[in-house]
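Novice: sequence first, then the predicted structure, then my questions.
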Amino acid sequence: MNERDDLYQTREAHSADFRFDDAVARVFPDMIKRSVPGYAETVAMSGIIAGRYARDNTRLYDLGCSLGAVTLAMRHGVRARGCQVIGVDNSASMLERAAHYIALDDHSLAGDPVAVELLQADICSLTLDNASVTALNYVLQFIVLDQRLELLTRIAEATIPGGALILSEKISFEVAEQPLQDALHWDFKRANGYSEMEIARKRTAIEDYLIPEREEVHRQRLLAAGFSQVIRWYQCFNFVSFLAIR
């Protein structure tokens, strides 16, 4: 079902032409594994964090869920009763494949598994409520800059006291550090089999679409949104994960 990511061996790239279409959905597991250092750890730890912060009779949201890896990690991590995990994405192609993985998981679980619902929606206009845990992994970087605080504020307002937001992002750095972080990321891609042409074409395709920010910007915005505490719990090169507590 999943294919090797060779999209940019043949696809010409133009600035901001990257979209989560069916072609990307088909290769997404391979693409993200070979492109995002630390991705597997982020998924697994999202499940562990969900286990700590989920509360009885609350919702857990995976916003921008793509194929549902974090949705399933949270489902398996939850120990509270009466919870529901809601995966949300605006890509029908992603959700079609996510539904397949959820169905496989349903068949593999005994007893009364945590309920999972998938929604096709724009997370910037979605109504959120009674959330104990929300995951926003590698998604905020694709949101228009002037909409980011509003989205995080709505998440904070929907989060119960003591609830948590998991935020994972590609970040930018001080001018002196940025070239090394970029080089290490490209080395990671080369080590995973991407050619120089593929790396360059992918960079061109997303350079106006994925807008990273510095760590302090994320911290300040999360606090301004209404979270009381922000910690960085993981970093691998230029990808960072934060835990924000309501």
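Specialist: Yep, that arrived. Numbering: from 1, shown residues only.
Novice: from here on, just use CA atoms for contacts and neighbour counts.
Specialist: Fine.
Novice: hmm, N137 is touching L167, no?
Specialist: Yes - in this structure, N137 is within contact of L167 by Cα atoms under 8 Å, at 5.4 Å.
Novice: more neighbours: which of those two?
Specialist: Between N137 and L167, counting by other Cα atoms under 10 Å, N137 is the more crowded of the two (26 against 22).
Novice: longest single helix anywhere in this protein?
Specialist: helix 92-108 (DSSP state H).
Novice: could you check the angle helix 92-108 makes with the helix or strand following that helix?
Specialist: Sequence order places strand 115-120 as the next helix or strand after helix 92-108, per DSSP states H and E. In terms of direction (axes from the mean of the first three to the mean of the last three Cα atoms, to 10 degrees), strand 115-120 departs from helix 92-108 by 170 degrees.
Novice: put this beside the first:
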Amino acid sequence: TFLPADIITAFYTLQFIRPIHRQNMIQKIYNVLRQDGVFLFAEKVITHDSKLESQMIARYYNYKKMRGYTQGEIYKKREALENVLIPYSIDENNAMLKNCGFKHVEILFKWVNFTLFFARK
């Protein structure tokens, strides 16, 4: 049981919920938010433009290399997340939020394929 809330946050968690259950989770969040309540969440997102998607992946890969990760570590992490982390596009996230009843949805921050969403009830 969840108590009513003015704000709920979720950072890089929804992407690990199976797509078949994700909208149901968002609906539960919506239902416990008070009027004008805010759902603030960050997710890894995909784009349906394959060239842009490849560029974003390459940019993030380079970011990890610059931070001292080895090619093997980067590969292991990517392999571990395969079929576990299932990202949606920005449009798919927005549609899911709207379908659950959120009236106002904005993107507060975006870097490569990471996005911070703001959704008001």
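Specialist: Looks like it came in fine. What you are looking at is a predicted structure, and each value in this text was computed from that prediction instead of being measured.
Novice: TM-score, when you put one on top of the other?
Specialist: In this superposition the chains share a TM-score of 0.96, using TM-score structural alignment, normalised by the length of structure 2; 120 aligned residues with a Cα RMSD of 0.7 Å.
Novice: to which residue of structure 1 is H104 of structure 2 aligned?
Specialist: The alignment partner of H104 of structure 2 in structure 1, by TM-score structural alignment, is Q229.
Novice: try I7 of structure 2
Specialist: Per TM-score structural alignment, I7 of structure 2 is aligned with V133.
Novice: neighbours around its match, how many?
Specialist: Neighbours of V133 of structure 1 using other Cα under 10 Å come to 32.
Novice: which bit of structure 2 covers the longest helix of structure 1?
Specialist: So helix 92-108 of structure 1 is aligned with nothing, judged by TM-score structural alignment.
Novice: quick one: buried residues of that helix?
Specialist: Residues of helix 92-108 of structure 1 classed as buried by neighbour count (16 or more other Cα atoms under 10 Å): A92, S93, M94, L95, E96, R97, A98, A99, I102.
Novice: ok, stretch 23-42 of structure 2 next?
Specialist: 23, 26-27, 29-33, 37-42.
Novice: JSON lines for the residues you listed, including secondary structure and distance to G68 of structure 2?
Specialist: What follows is the buried residues of stretch 23-42 of structure 2, written out as JSON lines (DSSP: H, G, I helix; E, B strand; the rest coil; distance: Cα to Cα, whole Å):
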{"residue": "Q23", "secondary structure": "helix", "distance to G68 of structure 2": "37"}
{"residue": "I26", "secondary structure": "helix", "distance to G68 of structure 2": "36"}
{"residue": "Q27", "secondary structure": "helix", "distance to G68 of structure 2": "40"}
{"residue": "I29", "secondary structure": "helix", "distance to G68 of structure 2": "38"}
{"residue": "Y30", "secondary structure": "helix", "distance to G68 of structure 2": "40"}
{"residue": "N31", "secondary structure": "helix", "distance to G68 of structure 2": "43"}
{"residue": "V32", "secondary structure": "helix", "distance to G68 of structure 2": "42"}
{"residue": "L33", "secondary structure": "strand", "distance to G68 of structure 2": "41"}
{"residue": "G37", "secondary structure": "strand", "distance to G68 of structure 2": "40"}
{"residue": "V38", "secondary structure": "strand", "distance to G68 of structure 2": "37"}
{"residue": "F39", "secondary structure": "strand", "distance to G68 of structure 2": "34"}
{"residue": "L40", "secondary structure": "strand", "distance to G68 of structure 2": "31"}
{"residue": "F41", "secondary structure": "strand", "distance to G68 of structure 2": "28"}
{"residue": "A42", "secondary structure": "strand", "distance to G68 of structure 2": "24"}
